[in-house]
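>>> Need the 3D shape of this:
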Amino acid sequence: MTAEELEFLSRLRHRPEGVMCVLGKQALADFQVFGERSSGTNAVEWLIKENTNLDPVKSYGWKHGFPVALAYHPASLIVLIVRDPIDWVVSMFNNPHAAHKDVNTRDFSAFIRGEWAMFVRPRIDRFWKRPWQMTVRSDVGGQECVFDRDPITGRRFRNVMQMRYAKLSSMLSIRNRETNFCLVKFEDLISDPRPFLQSIRCATAQRPVANFKLLPTDPLNPKGKPAERAMKRDDISEEDYNYLLQELDAETENALGYL
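Below you'll find the model as predicted:
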């Protein structure tokens, strides 16, 4: 990342309300959330929907994927949420969403060292066409989802940490694509969402309020589904922890305040 991009990320260290760049060309009317799985995308969408006058939309591509939008409307706000990399990878292991059969989802050491791949859920209309407006055949269910491959090489990512950095870099690039953009950390949102929500209300010319609707359920599991596993950060072996530190992008994570 460039020095300017890293400086932008570093602003999050002391801004629990997040960092926002609003073009001001038109009053904000709607929003779409982006972020990797297990990062709190459902939580931040619920909070904004319930506490502001912005409408949630799914007009700009898969929220967990690389940017594919043709253009962004000046009334839309793009919200990107990020999470601590170690907590994130543990959560991915506990809930490996649509993991391909080639991914070892039983052993954490193998999981973090192996290639990542996911499959296309069989119900194409429900999972892809209707919610994300994807142009895709209805008979490719069960095949590998190439949205989770490297968009440049077309190959699988060497591991989930490599995918994290590629996704994070690409999603951050939305800020440079002539749109309104907001970046927030999952940890700040969970600790106290009120500063973040006040900043959103301010950006939408809504008066500040004293009381907000707060998350009623687990922010990472709004539907109450039991996790496939219950591994915790403290369960990571020293060897695996050191491997993860070697694989993550230290410059980016340090700018975000995670290292």
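>>> Only C-alpha atoms from now on, for both contacts and neighbour counts.
Will do.
>>> Pretty sure Trp116 sits against Met161.
No: counting by Cα atoms under 8 Å, Trp116 stays clear of Met161, with 9.3 Å between them.
>>> All the strands of the stretch 51-200 of the chain, residue numbers only.
Taking DSSP state E, counting those that start in this stretch to define them, one finds strands in the stretch 51-200 of the chain at 55-56, 76-82, 180-185.
>>> In CSV: those, plus distance to Tyr258.
Formatted as CSV, the strands of the stretch 51-200 of the chain follow (distance: least, Cα to Cα, whole Å):
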stretch, distance to Tyr258
strand 55-56, 29
strand 76-82, 10
strand 180-185, 10
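>>> of all those, which lies closest to Arg11?
With Cα to Cα as the criterion, Arg11 lies closest to strand 180-185 of the strands of the stretch 51-200 of the chain, at 9.9 Å.
>>> Quick one: distance of that closest one to the chain centre.
Centroid displacement of strand 180-185 relative to its chain, using Cα atoms, centre = their mean, to the nearest Å, is 11 Å.
>>> now do stretch 100-111
Chain-centre distance of stretch 100-111: 21 Å, with Cα atoms, centre = their mean.
>>> buried stuff in that stretch?
Using 16 or more other Cα atoms under 10 Å as the test for burial, stretch 100-111 gives His100, Val103, Asn104, Thr105, Phe108, Ser109, Phe111.
>>> do the same with stretch 23-30
Going by 16+ other Cα under 10 Å, stretch 23-30 has these buried residues: Leu28, Ala29, Asp30.
>>> The first one contacts His73, doesn't it?
No: between Leu28 and His73 there is no contact, the gap being 9.5 Å when judged by Cα under 8 Å.
>>> that older thread, generate a markdown table for the buried residues of stretch 23-30, with secondary structure as supplementary columns.
Shown next, in a markdown table, are these (DSSP: H, G, I helix; E, B strand; the rest coil):
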| residue | secondary structure |
| --- | --- |
| Leu28 | coil |
| Ala29 | coil |
| Asp30 | strand |
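>>> and this one, so I can compare the two:
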Amino acid sequence: MIGQDFRETGWQIAPNGVIPTQFQVFGERSSGTNYVKRILGRNTVMQPIEDLGWKHGFPQMTAIPAHVAVVCVVRDARDWSLSMHAKPWHCPPQMQVLEFAEFIRAPWATIADRKRYFPQVQALGGLGLPLQLDRDPLTGVPFANLYALRRAKLAALLSFYNRGCTVVFCRMENVIAAPQRFVTEVQAELGLASPEQDFRPIHKRLGSRFLPSVTPRPATPKAMPDADLDFMTTQLDSAQEALLGYGYT
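This next block holds a predicted model:
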């Protein structure tokens, strides 16, 4: 479980007793998953994998091998909301045309839009159909809005503490602010051998370029409008957010 010091440090490392040789990153879109994957992959002896399932989805793996560390990444809901609107990955055209205020209030809709991201679609078909990995895993019902999705995805990330695996839980903002210290503490807590090369920072933008399916798209606000911030705070689980060190008042 997340400790009280997480609010200050921005990361927590919970070993399972086996020194990991591989790791997989999980977290929502626009939460820094590519950055964290790259910074650990470049600066530790662990090798990144994607074998445990879609990194932006709910846990669906059959098992988590003892030598695999699960790395969970979260981000401030305000910046995350703006980024999700600016780059609405896997959203159908009817979502992509929405203004920000409409986007965050709309029932959450995504589709399996590109074969390269979804091996099952590549193998069996289903291109353009609803993205089941983004629906409520128990009921199959689409989430009521972006923040219902966030509540469920954060709960899913926190569930890794109950799954018997090594967990590295971190806030995107803190890792970006102190990447070398983050890597050093991960190495120490997990008992990893030090890599031969010096620390290698990341300077360029990561992730694939978002290609909208509609043009032009509505502009994303530079900051969260007050009315939308008020709506967001009514939709979030304030206790869950506070546990992760976030507050929005």
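>>> Let me see the TM-score of these two.
Superposed pair, TM-score by TM-score structural alignment, normalised by the length of the second structure: 0.89. Supporting alignment: 242 aligned residues with a Cα RMSD of 2.3 Å.
>>> Among the buried residues of stretch 100-111 of the first structure, which lie within helices?
Those of those mapping onto helices are Phe108, Ser109, Phe111, per DSSP state H.
>>> And the alignment partner in the second structure of the last one, how close does it get to Met46 of the second structure?
If I follow you right, that is Phe111 of the first structure. Counting by TM-score structural alignment, Phe111 of the first structure lines up with Phe103 in the second structure. Using Cα to Cα, to the nearest Å, Phe103 of the second structure is found at 38 Å from Met46 of the second structure.
>>> can you check Ala242 of the second structure too?
Per Cα to Cα, Ala242 of the second structure is found 31 Å from Met46 of the second structure.
>>> likewise Trp54 of the second structure?
For Trp54 of the second structure, the distance to Met46 of the second structure - Cα to Cα - is 19 Å.
>>> Neighbour count: these two, which is higher?
Neighbours were counted for Trp54 of the second structure and for Met46 using other Cα atoms under 10 Å; Met46 has more, 22 against 18.
>>> Please, where are all the helices along the second structure?
Secondary structure of the second structure (DSSP H): helices at 6-9, 33-43, 77-86, 93-96, 100-105, 119-124, 146-158, 172-177, 179-190, 226-235, 238-243.
>>> so which of those comes closest to Gly207 of the second structure?
That would be helix 33-43 among the helices of the second structure, by Cα to Cα, at 6.1 Å.
>>> Give the aligned range of the closest one in the first structure.
The alignment of helix 33-43 of the second structure onto the first structure (TM-score structural alignment) spans residues 41-51.
>>> got a list of what the nearest residue to Lys153 of the second structure once chain neighbours are set aside touches?
The shortest distance from Lys153 of the second structure to any non-neighbouring residue, by Cα to Cα, 6 or more residues apart in numbering, is to Phe58 (6.7 Å). By Cα atoms under 8 Å, 6 or more residues apart in numbering, the contact set of Phe58 of the second structure is Leu133, Asp134, Pro137, Lys153, Ala156, Leu157.
>>> Next up, the contacts around the second one.
Contacts of Asp134 of the second structure were listed using Cα under 8 Å, 6+ apart, and they are Gly57, Phe58, Thr110, Pro142, Leu149.
>>> Distance to Asp198 of the second structure added to the helices of the second structure, as a markdown table?
Formatted as a markdown table, the helices of the second structure follow (distance: least, Cα to Cα, whole Å):
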| stretch | distance to Asp198 of the second structure |
| --- | --- |
| helix 6-9 | 24 |
| helix 33-43 | 8 |
| helix 77-86 | 32 |
| helix 93-96 | 43 |
| helix 100-105 | 43 |
| helix 119-124 | 36 |
| helix 146-158 | 31 |
| helix 172-177 | 18 |
| helix 179-190 | 10 |
| helix 226-235 | 42 |
| helix 238-243 | 34 |
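>>> Out of those, which gets nearest to Gly27 of the second structure?
The nearest among those, by Cα to Cα, is helix 33-43 at 6.2 Å.
>>> What residues of stretch 197-217 of the first structure count as buried?
Leu197, Gln198, Ser199, Ile200, Arg201, Ala203, Thr204.
>>> Counterpart of the first one over in the second structure?
When the second structure is aligned by TM-score structural alignment, Leu197 of the first structure is paired with Val183.
>>> which ones are touching its match?
Going by Cα under 8 Å, 6+ apart, Val183 of the second structure touches Ile39, Leu40, Asn43, Thr44.
>>> let's see 10 Å
Val36, Ile39, Leu40, Arg42, Asn43, Thr44, Val175, Phe199 (Cα atoms under 10 Å, 6 or more residues apart in numbering).
>>> same question, Gln197 of the second structure
Arg42, Asn43, Thr44.
>>> hmm, back to that, between the strands of the stretch 51-200 of the first structure, which gets nearest to Gly24 of the first structure?
strand 180-185 (8.2 Å).
>>> so that closest one aligns onto which residues of the second structure?
Mapping strand 180-185 of the first structure onto the second structure (TM-score structural alignment) gives residues 166-171.
>>> mean shift of that stretch relative to the first structure?
Superposed on the first structure, stretch 166-171 of the second structure shows a mean distance of 0.5 Å to its aligned residues (mean Cα distance after the TM-score superposition for the first structure).
>>> Show me what Asn159 of the first structure aligns to in the second structure.
So, by TM-score structural alignment, Asn159 of the first structure is matched to Asn145.
>>> cool, Arg83 of the first structure as well?
Residue correspondence to the second structure (TM-score structural alignment): Arg83 of the first structure is matched to Arg75.
>>> who's in contact with the residue of the second structure most remote from its centre?
The C-alpha centroid of the second structure is most remote from Glu196, which lies 29.6 Å away (Cα atoms, centre = their mean). Applying Cα under 10 Å, 6+ apart, we find Glu196 of the second structure in contact with Asn43, Thr44, Val45.
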